[in-house]
Structures are given as C-alpha cells and as structure tokens.
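Peer 1: pasting a predicted model and its sequence here:
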Amino acid sequence: MNYKYEYKSLEERESLITTHSNLFLVEEQNITDGNFLIFVDEETKNQLLVQQTIRGRVNTITAYASLDNNSVDSLENAIIEYETNLITGGIF
C-alpha cells in the first residue's frame, strides 16, 4: 500500500519520517501543489523490487539483442563489400 503525506516545513518532514519509520520512503515530491513524502509497506516494497529487477533484466536482454543485431549488420555489410570487390575486381 502507498501512503502519501504532505509537509510544510523541514521539521514536519523529519517528523513524518520518524513517525513512519516502519514504512519505506520511496519518493519525495516537491511540486506546485505542495511537498509530499510517499511511503510504502513491506509488501509493496518487495513488489517494486521485483518490478525493478524484471525491468533491469529486460533492459539487459534488449541491449544484448541490439548488440547482436549490430554484429549481424556489420557481418552482412562486410560480406556485401567482399562480394562487390570480387565482382568489380577491387581489392578487399
């Protein structure tokens, strides 16, 4: 569960952090509507960590896939250049 608390001063901010020490502070918002601290409970924190881990793995896989595509493209370009040089009599 998420808990969002507004504060108006640094003292109030510190008090909220102390009062809700059983929760996990995950975000602080300083926006035109006010200043807010957002806390989550243990279960929500664990869900967020799982989501973050999955996102990281997806990004890693995407990066490897991108590298692989670049490698394939480079190899294809080298083959095309080689074949072109063979056909035209150019030096490879």
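Peer 2: Cool, the structure landed. Numbers count the residues shown, from 1 in each chain.
Peer 1: hey, let's count contacts and neighbours off CA atoms from now on
Peer 2: OK.
Peer 1: now stretch 58-74: how far from the chain's centre is it?
Peer 2: 18 Å (CA atoms, centre = their mean, to the nearest Å).
Peer 1: which other residues reach it?
Peer 2: Around stretch 58-74, nothing counts as a contact under CA atoms under 8 Å, 6 or more residues apart in numbering.
Peer 1: tell me where this protein has strands.
Peer 2: 2-7, 24-31, 34-40 (DSSP state E).
Peer 1: nearest to residue 80, of those?
Peer 2: strand 24-31 (52.5 Å; CA to CA).
Peer 1: what about versus this one:
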Amino acid sequence: MDKTTDVRVADDRCDTSDSRYSRFWYQHTDTFVYPAIGVAVALAAGSFLRPTSGDVFDRGAPDKGGTVSRGGLGKARPDSSGGSSGS
C-alpha cells in the first residue's frame, strides 16, 4: 500500500526501496473482500507486521479486488511461505 494515501498499489511497487510503499498484511477469511488497486486499505483489518504463524501469502489478491481462493487439499500456492497451519 501507499503509506501516504492508504490506498492499495500493485504488488511490485512494494518490491522497491521506496519507503512510500509497504506490504500490508490481512488475516484471510472466506468472507473478506480485498481492496482493488487504487482503493483505500482497511487499516483496522490488518497490519504492517508480517505474521509469524499460519500460512503467509504475499501475492495473489486480485487487482480488481475481491476474494482469494484458498488452496485445496494437497495443493500448494506458489506465493506462500512459512507456517504450518491454516490462517
């Protein structure tokens, strides 16, 4: 997200050294709707601190917003790292 405007930006913007952009983490639920690029981020629903437990996905929220499908039994997502239990 863009920390000066609190809006979501494209994932690759957070891969730069520009301190204006930062990764923002949400706890995933089946009913949570992620903001589209350019839409305000729900700050009360997440954190700038990377989760230390559970499964962590740092890519994959749709550019137009919406929900994110969870992986099925025996399927791993290529954008995940860490954790051993569901989030």
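Peer 2: Cool, the structure landed. Computed from a prediction, not measured in an experiment: that's the story for all the values here.
Peer 1: just give the TM-score of the two.
Peer 2: With the length set by TM-score structural alignment, normalised by the length of the second structure, the two chains reach a TM-score of 0.24; 40 aligned residues with a CA RMSD of 4.2 Å.
Peer 1: how many neighbours does residue 83 of the first structure have?
Peer 2: Number of residues near residue 83 of the first structure (other CA atoms under 10 Å) recorded here: 14.
Peer 1: now do the contacts for it.
Peer 2: Counted by CA under 8 Å, 6+ apart, residue 83 of the first structure has zero contacts.
Peer 1: helices of the first structure, residue ranges please.
Peer 2: Secondary structure of the first structure (DSSP state H): helices located at 10-19, 42-88.
Peer 1: save these as TSV, and put in distance to residue 31 of the first structure too.
Peer 2: Shown next, in TSV, are those (distance: least, CA to CA, whole Å):
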stretch	distance to residue 31 of the first structure
helix 10-19	15
helix 42-88	23
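Peer 1: looking at these, which is closest to residue 25 of the first structure?
Peer 2: helix 10-19 (7.7 Å).
Peer 1: taking strand 2-7 as reference, get the angle to the closest one.
Peer 2: 150 degrees (axes from the mean of the first three to the mean of the last three CA atoms, to 10 degrees).
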